[in-house]
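Chemist: Below: sequence and its predicted model.
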Amino acid sequence: MKLAKKIGLKHLIPFLPLLALYVVLILVFSPDQLVGDEGRYMYYANNIIEGFYADTSDPWIRNGPGYPLAITLPVLLKTPFLLIRLLNVVFLAMALLLFYQLLAMFIKTPRIVIAICYLLGLYPPLARSVTGILSESFSIFLMCGFLFFFVKLCTHQFKQGRNLFLSGLFLGVLALTKVIFGYVILLGILGCLVTFIFNTSKKIKLSLFTFILSFLFCIPYLAYTQHVTGKKFLWGTHSGEMLYWRSTPFENEYGDWVSADIITGKSESNYIDTESLVANHGEFIKSLEPYSAIERDSIYKEKAIENIKNHPTKFAKNTVASGFRLFYNYPYTHMPLKVSTYFYLLPNTFLIVFLLITSFLVFTNIKVVPFEIYILGFLSIVLMGGLTLLDGRVRHLLPIIPILIFLIAYTLNRFLQVKIINREA
């Protein structure tokens, strides 16, 4: 505990090589123009500058306003794309500092704490996302902030008001950045209420207050989406399309999302069999072009529910494939096994193995595991389950990685002891 209290910016010094690596990756691999999802985030940031978020005549809401708000000032100042990408280094520096402080509450050896932080910082998918104007680095910072202040809230008896506010703030902004966390927050509220029936401990109350507060931070956004779309509790207009692709009944398709522009011929792709995709989905997707984004979302959902009812076995197969993509980034529809798949194979295999060990240690020490560990484990399971049901892919797993590494580190540090036995003695 004393170590955690003494931590300041000077504790970033051990991570300077890692931060320098991020800078090199950005300088070397950043494209000259916007690519992929970068254009979407810039689009929303420019909208915020103009005084709105979505076009009220046809509101198209693909993500929450969290990350666009974070880059609004650089966009307003017409900052070069390269410098906006370098903001990822700032976000990750703050994330590492918070993660260090979190681990230092429980692990007494600074070198071990630093080593675990490097495991987070060198996680391979993170190295790939750091070069883009993407929300992953910002999301990891928000997750580390939530973890730090939430654990402090549950383990310390001082400054609880501050820790409650900050843990709720970080989680709320995370939900505005990755909208799946909005549903996680609601399940957290429900889970705490059910638990509270049987156990009225202070930690359950604090957890419940954290989830409620984080949801309150999301209410202005939900009020806005209801105002522009007429739909209550709308986080975005993309879920129907994702569910449609997850429910695909066609063979050799694995439930991963495919851009409608590829099907309609508005953009090119590196898919092997685009003709097959067009044959299977072209007529339906082209029939949606006259409709607004809200109407398309509803039609996609209706078609997805129909597919699930008529082809439940295929939906189950797609779900298994989605689970594999969440950790191994494979399989994808009509795409071959790529060399980059092996980029995820080794680290995520180790991750899964250690998560299994962690689960075993928790269940064998179930009476002494603190409540906050159960809450974080619950959040992890809900998040991984939700991502698998929607659109499992490694990039979407990134915001959860700090939770998973923390749970592994905490559990191994507390419940596992390794001894070397000299049998010749």
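Modeler: Everything's here; your move.
Chemist: okay, CA-based contacts and neighbour counts for the rest of this
Modeler: Fine.
Chemist: what's residue 212 in contact with, if anything?
Modeler: Counting by C-alpha atoms under 8 Å, 6 or more residues apart in numbering, residue 212 makes contact with 168, 185, 189.
Chemist: So which of the residues you listed wins on neighbours?
Modeler: Each of those was scored for neighbours by other C-alpha atoms under 10 Å, and residue 168 scores highest at 26 neighbours.
Chemist: and the comparison structure, right after this:
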Amino acid sequence: MLHGFFSPPPPDINLWSGPGYSIALIPFAVLNLPYIYYALLNAVFYYLAVVFLYKALVKITQPMLAKLSAILLALYHNVYYLLPAIYTEIFTMFLVSLFIYSLTIYYALGKKNYLIITGIVIGFLALTKVIFGYVIVIAFFSCFLFFISGRGKKFRKASLTILLISMLVTLPYLLYTYKLVKKPFYWGNAGGMSLYWMSATSELEYGDWKVPNLTNSLNPNPFKTTEGDSMLKANHSAQITRILSYHGVTQDSLFKQAAIRNIKAHPKKFIRNYYYNVSRLLFDFPYSYSYQITQTIQNIIIGSFILWASVAAGIVSIINRRKIIYPVKFALLIFAIYFLLSGMLSAYARMFDVVVPILLFWMAYTFGQIPAINLRFTQPD
């Protein structure tokens, strides 16, 4: 980007991620700082994610619940595996918390400049993790349908404004990709390969992504094993070799075509793979051709806590749906669309981790609305 381009020219385009995180790191690149500073910056982003979640919650719920939620996010163990890595996840979590904060401040204070900030943040989310680009579009049409029905007109209008601003933020990137590949609304060329692995038809493959050279030596590190390599090659070698002989957009399209053929031929297996993806999002398990490890127990305990806490909060939210405030509803809409779309590709726990602030935000508000239960024994009159 310092040299004026984000991807090599066709046919060797490289759009496996959006430019958002790269833009955030530009000052470090300009100063030619060692890579250790890029990783250390994750600690700052993580700290700010905790702070913004707390600052948002104190506006809408009890201070004790706000503190507890912030502490839970600060102690969320999955993040500590990502802190040393120069990945987009920590920065994405920071943007998610900032989105929650600006949306809540707009609701609490009615300042329209925070409406604009919220749109910019969501747009930058899409530039960082391109799946949010699709989230924006689906959320826009969802809010539009609610808006024209006449219910909650003020906040439906606010939602549409936020999402329109986010689209404008992403427009320069989409114009760049259109100039590069001559396709409208083109976010990246990694989705085809991810969808291909998600559509894997072998009973011993669960939709997790594998490297193009068909070895199972892939993160997460504890699951590494090469014992499944021969089966991977037997199942995929001919097709993968043919597709990898192409480049860029053509390669991405061929992967998508192969995935669609797999889905049409084995729809039930695709549904099972979707189920496995959701399991990996929550529990970081299962992985194809992989060993069992003790870390899985830890992941299942934490994932189960999140799952059942969400179920409890969901029941309370459904019963009291008319009392849920606007920022919680809108944040939940973004979460729901993102979560459902994530299951369509090769999903991992780190893809779920980035939206944990939304769950904590929702739960803290929801449980804060439950009247206090008096357990003190009193004598009858």
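Modeler: Received it, and whenever you're ready, just let me know what you need. A quick note: this is a predicted structure, and the numbers were derived from the prediction, not measured.
Chemist: related to what we said a few turns ago, looking at the contacts of residue 212 of structure 1, which is nearest residue 377 of structure 1?
Modeler: Comparing the contacts of residue 212 of structure 1 against residue 377 of structure 1 with C-alpha to C-alpha picks out residue 185 as the nearest, at 13.7 Å.
Chemist: Would you agree the closest one is in contact with residue 213?
Modeler: No - taking C-alpha atoms under 8 Å as the contact criterion, residue 185 of structure 1 and residue 213 are not neighbours in contact, 9.7 Å apart.
Chemist: what residues are up against the aligned partner of residue 100 of structure 2 in structure 1?
Modeler: Residue 100 of structure 2 is assigned residue 147 in structure 1 as its aligned equivalent, the criterion being TM-score structural alignment. Residues in contact with residue 147 of structure 1 (C-alpha under 8 Å, 6+ apart) are 102, 167, 403.
Chemist: same check, this time on residue 137 of structure 1
Modeler: Residues counted as contacts of residue 137 of structure 1 (C-alpha under 8 Å, 6+ apart) are 88, 91, 92, 126, 129, 130.
Chemist: ok, the second one to residue 71 of structure 1 distance?
Modeler: Spelled out, that is residue 91 of structure 1. 12 Å (C-alpha to C-alpha, to the nearest Å).
Chemist: The two: who's more crowded?
Modeler: residue 71 (21 against 17).
Chemist: I'd like the contacts of residue 212 of structure 1 laid out as TSV, including distance to residue 232 of structure 1.
Modeler: TSV is the format used below for these (distance: C-alpha to C-alpha, whole Å):
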residue	distance to residue 232 of structure 1
168	23
185	17
189	19
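Chemist: Can you flag which of these belong to strands?
Modeler: Secondary structure of the contacts of residue 212 of structure 1 is defined by DSSP state E; no position falls in strands.
Chemist: ok, so of these, who is nearest residue 249 of structure 1?
Modeler: Compare each of the contacts of residue 212 of structure 1 with residue 249 of structure 1 using C-alpha to C-alpha and the shortest gap goes to residue 185, at 31.6 Å.
Chemist: what sits against the counterpart of that closest one in structure 2?
Modeler: Aligned by TM-score structural alignment, residue 185 of structure 1 pairs with residue 136 of structure 2. For residue 136 of structure 2, the residues meeting the contact criterion (C-alpha under 8 Å, 6+ apart) are 122, 163, 166, 167, 334.
Chemist: After alignment, which residue of structure 1 pairs with the second one?
Modeler: Put plainly, it is residue 163 of structure 2. Looking across to structure 1 (by TM-score structural alignment), residue 163 of structure 2 lines up with residue 211.
Chemist: Can you tell me the SS state at that match?
Modeler: Remark: residue 211 of structure 1 carries the secondary structure label helix [criterion: DSSP: H, G, I helix; E, B strand; the rest coil].
Chemist: Which residue ranges of the stretch 251-400 of structure 1 form strands?
Modeler: Assigned by DSSP state E, counting those that start in this stretch, the strands in the stretch 251-400 of structure 1 number zero.
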